[in-house]
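Student: everything below, folded, please.
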Amino acid sequence: MRSMWQFLGALIAASSLGLAQASSSTLETEEDVATALKSYGVNTAAINTLRSAGNKSTEVACQTACSSLSHLYGSQVLSPDTTAYNNFTGAFWSVQQEEVQPRCIFKPSKNTEVSAVVLVSRLTQCPFAAKSGGHAAFAGASSSPGGITIWFTDMNEVTLNADKSVASIGPGNVWGMVYEALAPYGLAVIGGRASSIGVGGFTTGGGISFYSNLYGWAIDNVESYEVVTASGHIVTATENKYSDLYWGLRGGGNNLGLVTKFNLYTVPSPLMYGDTRVFLETEFDPVINAFVNIVHDAPNDGNAQYYIAFLSTGGVNIASAELTYVKNVSNPPIYQQIKSIPAVSDNSTARTLVQYAEYIDSDNPYGLREVYWPISAYLNEEFAKWTVDYFFSVLPQVANVTGAQPVLVYQAVSEPMLKNMTKYGGNALGLEASKGPVHLMHISFWWDNASDDDTVYNWVGSFWDTVLAKAKDMGIYNEWIYMNYASQFQNVIAGYGAENKARLQKIAAKYDPQGVWQTLQPGYFKLTHAPVVTSP
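Tutor: Down below sits the predicted model:
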């Protein structure tokens, strides 16, 4: 019988030589895994070695998996109590993610190594998670407690095809890196508005861009995905090949595979113009009226992208409007109304895309406890004003939370965005242009101490319960939840509607009949439940 190391080495070779040339077949059971491995000349009796004499505890499974990966890949595996490991866990955006301690961290450099780690996880039953940028706000989203965390950092290529119409982007990139790589060509892709956000989760969850009123969201501008399936196969999913998988990856999150390359359509990227205007509470009503009018005017000028943040700072209630224009035009007509409202400050300037993404990133500090929590409703000015008034009326309830900074953010899924969601066979989000613009609102809240976690979660949850009840009373409630902003208590996939949820589950059953992504990769938003199934 081969040793465990010989077995795993043969497995890696098999994944490199055979699984990359995959059909749509799957490995449905352990016996199927063994049969497939035998076809590669692997002595599958060595699987028993991985079972550690019948001990199937997660601790033993992950010790076996991490030791195996370390033997095979050496310095690509980071172990606890090392400087490299501690630098990794300390570099997440939210403290909740920093607190997660994986058994090991694996840094693949190519797609076959991603295939290998998935198969090692299956053989040992050690859970895993995958980190692109790590910008989620809750524990376990992209780091596996006691398991394997796959860190894509070394898969950070950015290349262009011959006619520069498609950029191939590795999941180890953050958007600032992508924009810097494409800037010399005068190009961009539909990506994040903050430079440190990762390509992976952003693109599989939706992806609002500065360019979204022109071209749609990131998921609507993917030419193809290179993806590792649960069986370890490496396939390229397009509108015409593995089209069901392609559709499901457009909003399905991490439920269908690990994407090892995003091939995104490029767009021109000229100098932009941005204007951050800050308003006092006396101007809230006209600011909201202007916001609603800008949303309705989006079909007439797709160069505009905007959001408004409502918050209290220094005892003063303010609204901060971020008005972006993807041409170097300082006063476009679409912003005329909101720019005529008296502001206490105005930070308007021309910027490159790289500069603008860095500027937005500065408003998202690292090293704090964080929660994002969104809802949606059909756009209605009366409801928008009521929600702002209610938000400020309940802020005193969290005044004693140390370091508390709750912010209510207004954005819209405009008519042009909704129409772009029908491109290339559509996406999984379940939004329809015929129903009109959707008001996407979310709470962004940071604070200092873990002892206040329950207070914050209960406050935000209670706030949205009241707001959702108001939306239902007004007949404007929308069940859709934006994955990229969702809290750990929200069942995102259910918000896509029963038909789309069932379609995603059917695709998952085809490509992952054993539920690898649902059980061995338990973090983030699953097909049937929220990351945390108990409400705060």
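
Student: use CA for all of it now, contacts and neighbours both
Tutor: OK.

Student: any figure for the gap between Ile375 and Gln411?
Tutor: Taking C-alpha to C-alpha, to the nearest Å as the measure, Ile375 falls 11 Å from Gln411.

Student: longest helix in this protein, by residue count?
Tutor: In terms of residue count, the longest helix belonging to the chain (DSSP state H) is helix 453-474.

Student: name the helices or strands packed onto it?
Tutor: Counting contacts by 3 or more C-alpha pairs under 8 Å, 6 or more residues apart in numbering; DSSP states H and E, helix 453-474 is packed against strand 369-378, helix 381-394.

Student: can I get those in CSV including distance to Lys327 and mean neighbour count?
Tutor: Shown next, in CSV, are those (distance: least, C-alpha to C-alpha, whole Å; neighbours: other C-alpha atoms under 10 Å):
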stretch, distance to Lys327, mean neighbour count
strand 369-378, 29, 23
helix 381-394, 28, 16
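
Student: can you redo the ones you listed as a markdown table with distance to Tyr273?
Tutor: Converted to a markdown table, the helices and strands packed on helix 453-474 look like this (distance: least, C-alpha to C-alpha, whole Å):
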| stretch | distance to Tyr273 |
| --- | --- |
| strand 369-378 | 27 |
| helix 381-394 | 27 |
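
Student: of all these, which one is nearest Asn331?
Tutor: Closest approach to Asn331 among the helices and strands packed on helix 453-474 (C-alpha to C-alpha): helix 381-394, 24.3 Å.

Student: OK, contacts around Pro365?
Tutor: Applying C-alpha atoms under 8 Å, 6 or more residues apart in numbering to Pro365 gives the contacts Trp93.

Student: the spatially most central residue of the chain sits in which helix or strand?
Tutor: By C-alpha atoms, centre = their mean, the chain has its centre lying nearest to Gly201, at 2.9 Å. Assigned by DSSP states H and E, Gly201 belongs to helix 199-205.

Student: which residues are contacting that helix?
Tutor: 132-133, 170-175, 191-192, 218-219, 249-254, 259, 482-484.

Student: same question for stretch 513-522.
Tutor: With contacts defined as C-alpha under 8 Å, 6+ apart, stretch 513-522 is touched by 26, 28-29, 121-122, 125-129, 230, 254-257, 508-509, 526-527, 531.

Student: show me how far it is from its chain's centre.
Tutor: Distance, stretch centre to chain centre, for stretch 513-522: 19 Å (C-alpha atoms, centre = their mean, to the nearest Å).

Student: for it, buried residues please.
Tutor: By 16 or more other C-alpha atoms under 10 Å, the buried positions in stretch 513-522 come out as 513-518, 520-522.

Student: please give the structure of this sequence too, so both can be compared:
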Amino acid sequence: MARLRKTCRAIALASIFSSTLALDACTRIQQAVSSASNVYYPVDLVGNYTQDIAHWASSSTQLSACSVEPGTAADVSIILQLLASTNTSFAVKGGGHTANPGFSSTTGVHLSMARFSGVSYDASRATVTIGSGLVWDDVYEALEPYGVNVVGGRASGVGVAGFTLGGGYSWKTNQFGLTVDTITAFELVKPNGSIVSVTASSEPDLFFGLKGGLNNFGIVTEFTLQTFPQGQVWGGLLTYAANEIPAVSAAVARFAANVTDPKAGIVSSYKFILGELHNADPRFQSHFKIYASQPLVAPILFYDGPSPPAGIFDDFLAIPHLSEDVRTRSLLSLVQSASSNASSGATRRAFHTASLLEYSPTMIDAIFNETIFWGTQLALAGLISMSYDIEPFLPSIYTHSTSPSAFPPRDANPPGYLPLNLHFAWTPSTSDDLMHAALRQSAAHLTQVAMNEGQAIVDAPLYTNYALYDTALERIYGPNLPRLRRIKKEVDPGNVMGLAGGFKF
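Tutor: Okay, here's the model as predicted:
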């Protein structure tokens, strides 16, 4: 008992010491930065602090000693050097959409990149420079008057920074690759405080590392991306009751196997809902409530043009459905119809993933069965909803760029791995470990189903932005990992970025 008391006292003292160091760092930052930046504390009555630390998933939010909103790259440099010199833990938040706890939150110094909110379109170069504090909605809205767009996020409220630094699967990926394949430059504040523009020619190793290497190499303040012509698109959300799931599953399998038009895409979500689905479109909320505690399937259809050729989506539209929001619209309108950020901060959440080579009928049935199994198993543990998101792409998606990237790792003839997103939402923090364990078991089971079918996925890279927090780096970066660790040592020999959360090399 005496030993236990000593241990508890040591932990408490360490916590107090750490908190004191963080508060001291906050004060020093406040004194050092320019008027373009601000520091806020938990006693902030205006709400800046609360807004800065808030995340889409409540389980990703921590109470920091202070929040800092840097307004210039020069101030980011000052802040990073002060954090390094005081060995203070910190976090960097872009849009705040990560579901991994501690990846963009901290009890130390919290950096919100909200003031990096510029969108600058260069028509002569067909590029756009985007601030790292934006969400994709902002970018699409800013570019709409120019008739161009970028390879960006598919759901409302998703931040530019984390999405891009993790790879970036998009509605336009079939045509142009992942978001990292379209980057031409990063404005980066290195761990030593230097501010650089990183391109394929200026620093090829670092450029490679930043394309999918997350926050290991410093703090990105701006991204420059290629732009592509953009007119109206066609698509939107359909929802179907449980009795129509076999027909929808057959339509999904046919689409995945047969549709080769690179402008066409779907994300088909198999859902099991036990409580109020906070992020459902209000127009469809009544349907979700009526069918609570039953499985549903909700595909989002997409065509990069005002109308799709006949035959591509006819199967889906012919099946009786609960609701339909499919029409010709802007890309911004379509993205905002998938309003994943509407329930920001309301529930605890986690993602996990498997990487597949095909969505066969057997694979789709297994995915649907997982929603029934885990929805039933976790009902008494506070589960609100779960979603298994099927995302078929063309097998050529990794071939759009000859420039190597941290993620995805590619060989001379790379297969186009298909991400499967597992998403659980629940209420009590006491269920965190149980939910995470269930996600691991479910992803492992579905991987085994695919392997039993003959899919060669034993070494398939797992998508960074879906992988659960404790996923082994080898499973994400594969043969790229030794090179990434070498670059990390060269760029950050003092492991400054190790003071922040995330997957670390």
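
Student: please state their TM-score.
Tutor: Here the TM-score for the pair of chains, by TM-score structural alignment, normalised by the length of structure 2, is 0.86; 465 aligned residues with a C-alpha RMSD of 2.4 Å.

Student: using the three-state scheme, assign the alignment partner in structure 2 of Asn240 of structure 1.
Tutor: By TM-score structural alignment, Asn240 of structure 1 lines up with Ser201 in structure 2. Using DSSP: H, G, I helix; E, B strand; the rest coil, the structure places Ser201 of structure 2 in coil.

Student: Gly193 of structure 2 against Gln81, yeah?
Tutor: Yes. If you go by C-alpha atoms under 8 Å, Gly193 of structure 2 and Gln81 touch, sitting 5.9 Å apart.

Student: what span of structure 1 is the helix or strand that Ala425 of structure 2 is a member of aligned with?
Tutor: Using DSSP H and E, Ala425 of structure 2 falls within strand 418-426. Counting by TM-score structural alignment, strand 418-426 of structure 2 lines up with residues 439-447 of structure 1.

Student: what's the average distance of the matching stretch to structure 2?
Tutor: Superposed on structure 2, stretch 439-447 of structure 1 shows a mean distance of 1.7 Å to its aligned residues (mean C-alpha distance after the TM-score superposition for structure 1).

Student: identify all contacting residues around that stretch.
Tutor: Contacts of stretch 439-447 of structure 1 (C-alpha under 8 Å, 6+ apart): 368-380, 401-413, 460, 485.

Student: what do you get for stretch 299-308 of structure 2?
Tutor: With C-alpha under 8 Å, 6+ apart as the test, stretch 299-308 of structure 2 has contacts from 171-172, 231-239, 263-269, 313, 326, 328-329.

Student: for stretch 482-492 of structure 2, same thing?
Tutor: Stretch 482-492 of structure 2 has contacts (C-alpha under 8 Å, 6+ apart) with 190-192, 205-206, 209, 213, 216-217, 406, 495, 505.

Student: read off where it ends up in structure 1.
Tutor: On structure 1, the counterpart of stretch 482-492 of structure 2 by TM-score structural alignment is residues 502-512.

Student: buried ones in the matching stretch?
Tutor: Using 16+ other C-alpha under 10 Å as the test for burial, stretch 502-512 of structure 1 gives 504-505, 507-508, 510-512.

Student: and stretch 427-445 of structure 1, by the same measure?
Tutor: Neighbour-count burial for stretch 427-445 of structure 1 [16+ other C-alpha under 10 Å]: 427-431, 433, 437-445.

Student: check those and tell me the two furthest apart.
Tutor: Pairwise over these, using C-alpha to C-alpha, the maximum falls at Ala433 and Phe445, 30.6 Å.

Student: can you point out the buried residues in the helix or strand where Leu206 of structure 2 lies?
Tutor: For Leu206 of structure 2, the host element (DSSP H and E) is helix 204-210. Neighbour counts over helix 204-210 of structure 2 (16+ other C-alpha under 10 Å) mark 205-210 as buried.

Student: Asn289 of structure 1 belongs to a strand?
Tutor: No. Under three-state DSSP, Asn289 of structure 1 sits outside any strand and is assigned helix.

Student: from His439 of structure 1, how far out is the closest residue to it other than its chain neighbours?
Tutor: Closest residue in space to Asn289 of structure 1, ignoring its immediate chain neighbours: Glu381 at 6.6 Å, by C-alpha to C-alpha, 6 or more residues apart in numbering. Distance of Glu381 of structure 1 to His439 of structure 1, computed by C-alpha to C-alpha: 10 Å.

Student: ok, Leu527 of structure 1 next?
Tutor: According to C-alpha to C-alpha, Leu527 of structure 1 and His439 of structure 1 sit 24 Å apart.

Student: that older thread, among the helices and strands packed on helix 453-474 of structure 1, which comes closest to Ala91 of structure 1?
Tutor: Per C-alpha to C-alpha, nearest to Ala91 of structure 1 of these: strand 369-378, 13.2 Å.

Student: out of the contacts of helix 199-205 of structure 1, which end up buried?
Tutor: Buried subset of those (neighbour count, 16+ other C-alpha under 10 Å): 132-133, 170-175, 191-192, 218-219, 249-254, 259, 482-484.

Student: just those residues: which are in helices?
Tutor: With helices defined by DSSP H, the entries of those inside them are 175, 249.

Student: quick revisit: which part of structure 2 lines up with the helix or strand that the helix holding Gly201 of structure 1 is followed by?
Tutor: Tracing the chain past helix 199-205 of structure 1, the next element assigned as helix or strand by DSSP H and E is helix 212-215. Alignment of helix 212-215 of structure 1 against structure 2: residues 173-176, by TM-score structural alignment.

Student: what's that stretch in contact with?
Tutor: With C-alpha under 8 Å, 6+ apart as the test, stretch 173-176 of structure 2 has contacts from 151, 179, 182, 262-263, 393-394, 396-397, 400.

Student: only the buried subset of those, as a PyMOL command please.
Tutor: One line in PyMOL is enough to select the buried ones among the contacts of stretch 173-176 of structure 2; burial here means 16+ other C-alpha under 10 Å:
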select buried, resi 151+179+182+262+263+393+394+396+397
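
Student: and of the contacts of stretch 173-176 of structure 2, the nearest to Arg5 of structure 2?
Tutor: Thr179 (51.7 Å).

Student: so how far is Ser18 of structure 2 from that closest one?
Tutor: Distance of Thr179 of structure 2 to Ser18 of structure 2, computed by C-alpha to C-alpha: 38 Å.

Student: equivalent analysis for Tyr49 of structure 2, please.
Tutor: The gap separating Tyr49 of structure 2 from Ser18 of structure 2 is 20 Å, by C-alpha to C-alpha.
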